[in-house]
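# Sharing a model that was predicted from the sequence below.
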Amino acid sequence: MSERRSARQVLALLADPGSFRELPAPAGESAPDGPLGWRGYDASRARAAERTGEAESVVCGTARVAGTDAVLIAFEFGFLGGSLGERTGDRLVAAHAHARAHRLPVVPLIATGGSRMQEGMLALTQLQRVARESALTRRAGLPQIAVLRDPTTGGGWATLGAGADVVLALPGAQVGFAGSRVRPPDADPAAYTAEAQVAAGSADAVVAPDRLKEVLGTWLRLLTAPAAGAPVPEALGAAGPPATGWEAVTAARDPRRPRAGAYLDSLFDRRVLISGDRCGGTDPDGMLCGFGERDGRSVAFAAQTGTATRPAGYRTAARLIRLADRLGVPVLTLVDTPGAANGADAERQGAGAAIAEVFQAVADARVPLATLVIGEGGSGGALALAAPGNTWATPDSYFSVIAPELAAAILKRPPEQVEATAGQLRIRPQDLVELGVVRGIVGPAHHPRPPATRRPPPG
């Protein structure tokens, strides 16, 4: 169980000293004992107010977090379990409206048990209001970063939490749609934790309280300070292109060749990762997605790591590209995969649909996109991440319609003809330039910069 802090304590933990300004509470009067006339409801609210010093279950205001201005929405769990009622909904609507009017990111600091029973369906329908406000804020191109405190359950998790662009969580926090009193009696409690949600791809990271301000501040800065274009890294491996197609394949498959992590480290001063496809999967060994800072400006990245990319990896990349496009952040993709995972499990997890998501996200994107092929470019599983018209290659890479071994098998050629088949496929970096598939070969001293212009709208 994570340590519980009051709303004001959390705000004090995150806000730069003296920067928090509480938003005025929306005007409104409650009927005696609430809209349902729930006997004793007024008395319960009065006791909650006396105990917490708050008039409702959320405290909303503006503050700077590590130097970046944001709207903060802090839940007070001590006020009727941080539950959502009509007046809570009014405050959340007003907070989002203020964020849009002043072009500020929104940070819900959630600790809630769900909707307020004493207000019945009128309380539950606040989730629709919250979802609508979140959609309007998203449409305005403003980021939403949720922090999951203990507990985050019910509608608060299903709207403000899981619906955010980036989801951070405190260690040990109870997180799940079902609260502890309404789960099946045989439910595994370990499934309802922040750590389990990260493992399932529904949250991005668990962050210790003493690092929360730093991490949140980094996210806020990266999601609100986009670069003009997506820079392409220098080549870190071989200096010259390969002589033959098979030499290109062996160079790309060399285990000593620089991988995605080395390229990202060479390009960015710092970077943070998103994790998970938001529908039950992660692919941490196959795809690195996140935002990096270079010269004080941010660039999004989706980088294959040299393994067969799993469906969750493609869906995470599509999520990253769509988010970056909405926020106006340029995107760099690094292609390095022998191909998409093609086992039975991958098919059951929707490999084709996941790859289609990435193709569509790239095709729809209006921000600048750039791609560097840094190793193996294996078929459609690699092409899905490639920026049309702005793809580059390193000397120790190749790009092929299919692996030479598989091409030879399809053509019913003996194994000794695999190397010759590689040459016929014209997969060397210099072949790809001549064919017009890539713009050029990146060398150690070459700094290609794609045009810093938005792509025209589709159609």
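Noted; the coordinates are in hand. Residues are numbered from 1 along each chain as shown.

# When you work out contacts or count neighbours from here on, use the C-alpha atoms and nothing else.
Noted.

# Run through the residues that contact G245.
Going by C-alpha atoms under 8 Å, 6 or more residues apart in numbering, G245 touches 419-420, 422-428.

# I meant P311, not that one.
Per C-alpha under 8 Å, 6+ apart, neighbours of P311: 283, 340-341, 346, 349-351, 354-355.

# and the contacts of G245, which are buried?
419, 422-423, 425-428 (16 or more other C-alpha atoms under 10 Å).

# Which of those residues fall within helices?
419, 422-423, 425 (DSSP state H).

# could those residues go into a markdown table alongside distance to R21?
Putting these into a markdown table (distance: C-alpha to C-alpha, whole Å) gives the following:
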| residue | distance to R21 |
| --- | --- |
| E419 | 68 |
| A422 | 65 |
| G423 | 66 |
| L425 | 63 |
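
# how about the spatially closest residue to T137 that is not a sequence neighbour, secondary structure?
Leaving out its chain neighbours, the residue that sits closest to T137 by C-alpha to C-alpha, 6 or more residues apart in numbering is R100, at 6.2 Å. The three-state label given to R100 by DSSP: H, G, I helix; E, B strand; the rest coil is helix.

# List the contacts of R100.
137, 140, 142.

# try R91
So R91 contacts 25-26, 58, 60 (C-alpha under 8 Å, 6+ apart).

# Widest-spaced pair of the residues you listed?
For the contacts of R91, the farthest-apart pair by C-alpha to C-alpha is P26 and V58; their separation is 12.2 Å.

# and the comparison structure, right after this:
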Amino acid sequence: MPSEREPARELIGRVASAFTELRHDHTLSEVDGPLGWPGYGEQLTRAADLTGESESVVCGLARIGDVTAVVVAFEFGFLGGSLGTRTGARIEQAFTHARELRVPVVSLVATGGSRMQEGTLALMQLPRIARQITLTREAGLPHISVLRDPTTGGGWATLGAGADVVLGLHGAQVGFAGSRVRPPGYSVTQQFAAGLVDQLVEPDELRARLERWLHLLTTPGNGPAPVPPALGATTLPETGWEAVRRARAPERPRAGQYLAAYFDWLEPVSGDRSGGVDPGVLCGFGHRDGRTIAYAAQDGTATRPAGFRTAARLVRLADRLGIPVLTLVDTPGAANDEAAENAGVGAAIADMFTAVAAARVPVTTLLIGEGGSGGALAFAAPGRTWATPDSYLAVISPELAAAILKRDPAQEKETADRLRLRPQDLAELGIAQLGPSADQATAMYRNASSELGTQMVTRPTTP
């Protein structure tokens, strides 16, 4: 298995089929650096002799799978992959080149942080790099980071944590504070559990994973996501209570089954980037019929704040890259325990409502199970929502509605009817459309694509 600290060029050669290095004209003005740090010039010379590199990053244009991308690879053997003024200049040049060519950026990060011998001037490279990340994001180009061992300090706080998709190599130390500052170092597994890393990857799987991700993020296609056909019941419920009972049935198809049937293959993202993960919300990008569709799916549990924030992150990223979105609604409602309230569940729901409302790409919604109140509706696209025969959508559950209205518990079934929550009720009220069969779904997609394809905001793709 390759080492996480393998030289930058060896790593590039392992993940790319071709590589052309960028030419750099950046030199230090003094032998011992901008601060005149005693012996710094000798350290640079030794680092160059040891690694064969003139700086701690190697930047260039690489072919990874079927996509051309700009690669920024850290050479940890060069002063611990530290960030200095020349490092910042090279990274700036690399991101600028990516925007000029309209290609993605892949950062292969392995760094101990800012370079002590250049003092605060080295630290000032962080906003310089952050600006490049921001400009590239505004240009609608994806940025994938790979966290190697170690990824600490400013490298983690910019290129690592600031990427659109964050892949972590197993065994890597990842954290703002390095092991010499606060031993022992924080692991990439801990960062993944905290919702700050999308996927954990074995080093020998990295090439295939990068190829898949780059393909997904650069093939958005046109038109809305097709509506998935229902996988469960085919007949509509006769009463409101029957609709509730069907939606709560444990044998009913869940989000995972819908996603498996819908996509040829997919890659998930994980976490809200704020310290939280909700296993009841499945988000990511999938490949279907030669195009990419983003998905955010509730999986039948009460949705927690981290779930709403992860889904909102997914929708915004898809919108920026011009990728249509599919949402699957299935939740008894938003989590409302003390932990959820303390984590800002109301603000998280608002964030998801806003992300869907602001999306310029089409969002397609299928109600596949329970649709409990605002926690469900936040995932739904007004005017583009369909409902399966074993689903319902209500302002609140019949049991809680009866309790709030001070009705006898025996009236819960009657309350379900009065709420008009059945799929056919939703259709009559203009809230949702009845979900199609497989043949109907195909015809709907073709019609919608011809009508809406020209209305989509155009996004650049790789040449």
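Thanks, I have it. In this text, all values refer to a predicted model and were calculated from it rather than measured experimentally.

# Drop the TM-score for these two in here.
Here the superposed chains carry a TM-score of 0.96, computed using TM-score structural alignment, normalised by the length of the first structure; 449 aligned residues with a C-alpha RMSD of 1.5 Å.

# mind listing the helices for the stretch 301-450 of the first structure?
For the stretch 301-450 of the first structure, the helices defined by DSSP state H, counting those that start in this stretch occupy 311-327, 344-348, 351-364, 379-383, 404-410, 418-425, 429-435.

# distance between the fourth one and the chain's centre?
This points to helix 379-383 of the first structure. Centre-to-centre, helix 379-383 of the first structure and its host chain are 22 Å apart (C-alpha atoms, centre = their mean, to the nearest Å).

# which of P26 and V58 of the first structure has more neighbours?
V58 (27 against 15; other C-alpha atoms under 10 Å).

# Look up the closest residue to the more buried one, ignoring the ones flanking it.
F75 (4.4 Å).

# So that neighbour versus A408 of the first structure, what's the distance?
62 Å (C-alpha to C-alpha, to the nearest Å).

# how deep is E118 of the second structure tucked in, by neighbour count?
19.

# how far away is it from P324 of the second structure?
45 Å.

# And for P389 of the second structure?
The value you get for P389 of the second structure to P324 of the second structure, if C-alpha to C-alpha is used, is 25 Å.

# Same question for T303 of the second structure.
23 Å.

# Which parts of the stretch 51-200 of the first structure are helices?
Using DSSP H, counting those that start in this stretch, helices in the stretch 51-200 of the first structure cover 86-102, 120-124, 126-139, 154-156, 194-199.

# would TSV of the ones you listed with distance to T52 of the first structure be doable?
Shown next, in TSV, are the helices of the stretch 51-200 of the first structure (distance: least, C-alpha to C-alpha, whole Å):
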stretch	distance to T52 of the first structure
helix 86-102	15
helix 120-124	21
helix 126-139	23
helix 154-156	20
helix 194-199	26
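
# out of these, which comes closest to L109 of the first structure?
So among the helices of the stretch 51-200 of the first structure, helix 154-156 is nearest, using C-alpha to C-alpha, at 10.4 Å.

# what's the average distance of that closest one to the second structure?
By mean C-alpha distance after the TM-score superposition for the first structure, the fitted helix 154-156 of the first structure averages 0.3 Å away from its aligned residues in the second structure.

# list the helices and strands that helix packs on?
strand 106-112 (3 or more C-alpha pairs under 8 Å, 6 or more residues apart in numbering; DSSP states H and E).

# what packs against the strand it packs on?
Contact partners of strand 106-112 of the first structure among helices and strands, from 3+ C-alpha pairs under 8 Å, 6+ apart: strand 68-75, strand 145-153, helix 154-156.

# Grab the most central residue of the first structure for me.
I274 (4.1 Å; C-alpha atoms, centre = their mean).

# A312 of the second structure versus the corresponding residue of the second structure for that one, what's the distance?
In the second structure, the residue paired with I274 of the first structure according to TM-score structural alignment is V269. Remark: distance between V269 of the second structure and A312 of the second structure (C-alpha to C-alpha) = 12 Å.

# how about the residue lying closest to R366 of the first structure once chain neighbours are set aside, what does it touch?
Using C-alpha to C-alpha, 6+ apart and skipping the chain neighbours, the partner closest in space to R366 of the first structure is R455 (4.6 Å). R455 of the first structure makes contacts with 365-368, as judged by C-alpha under 8 Å, 6+ apart.

# tell me which element the equivalent of S298 of the first structure over in the second structure falls in.
Counting by TM-score structural alignment, S298 of the first structure corresponds to T292 in the second structure. According to DSSP states H and E, T292 of the second structure maps onto strand 291-298.

# That strand vs the first structure, mean deviation?
Mean for strand 291-298 of the second structure is 0.3 Å (mean C-alpha distance after the TM-score superposition for the first structure).

# contact partners of that strand?
Contacts of strand 291-298 of the second structure (C-alpha under 8 Å, 6+ apart): 216-217, 219-221, 225, 255, 280-287, 311, 314-315, 318, 323-331, 379.

# What about D210 of the first structure, how many residues nearby?
10.

# now L121 of the second structure
L121 of the second structure has 17 nearby residues by other C-alpha under 10 Å.

# Report the spatially nearest residue to it, omitting neighbours in sequence.
Nearest non-adjacent residue to L121 of the second structure (C-alpha to C-alpha, 6+ apart): T85, at 6.8 Å.

# my read: that neighbour touches G119, true?
No. Checked against C-alpha atoms under 8 Å, the pair T85 of the second structure and G119 is beyond contact range at 10.0 Å.

# Look at those two and report which has more neighbours.
Legend: neighbour count by other C-alpha under 10 Å for T85 of the second structure and G119, higher for T85 (21 against 14).

# roughly how far apart are the more buried one and L35 of the second structure?
Distance from T85 of the second structure to L35 of the second structure, by C-alpha to C-alpha: 11 Å.

# Before I go, just wanted to say thanks for your time.
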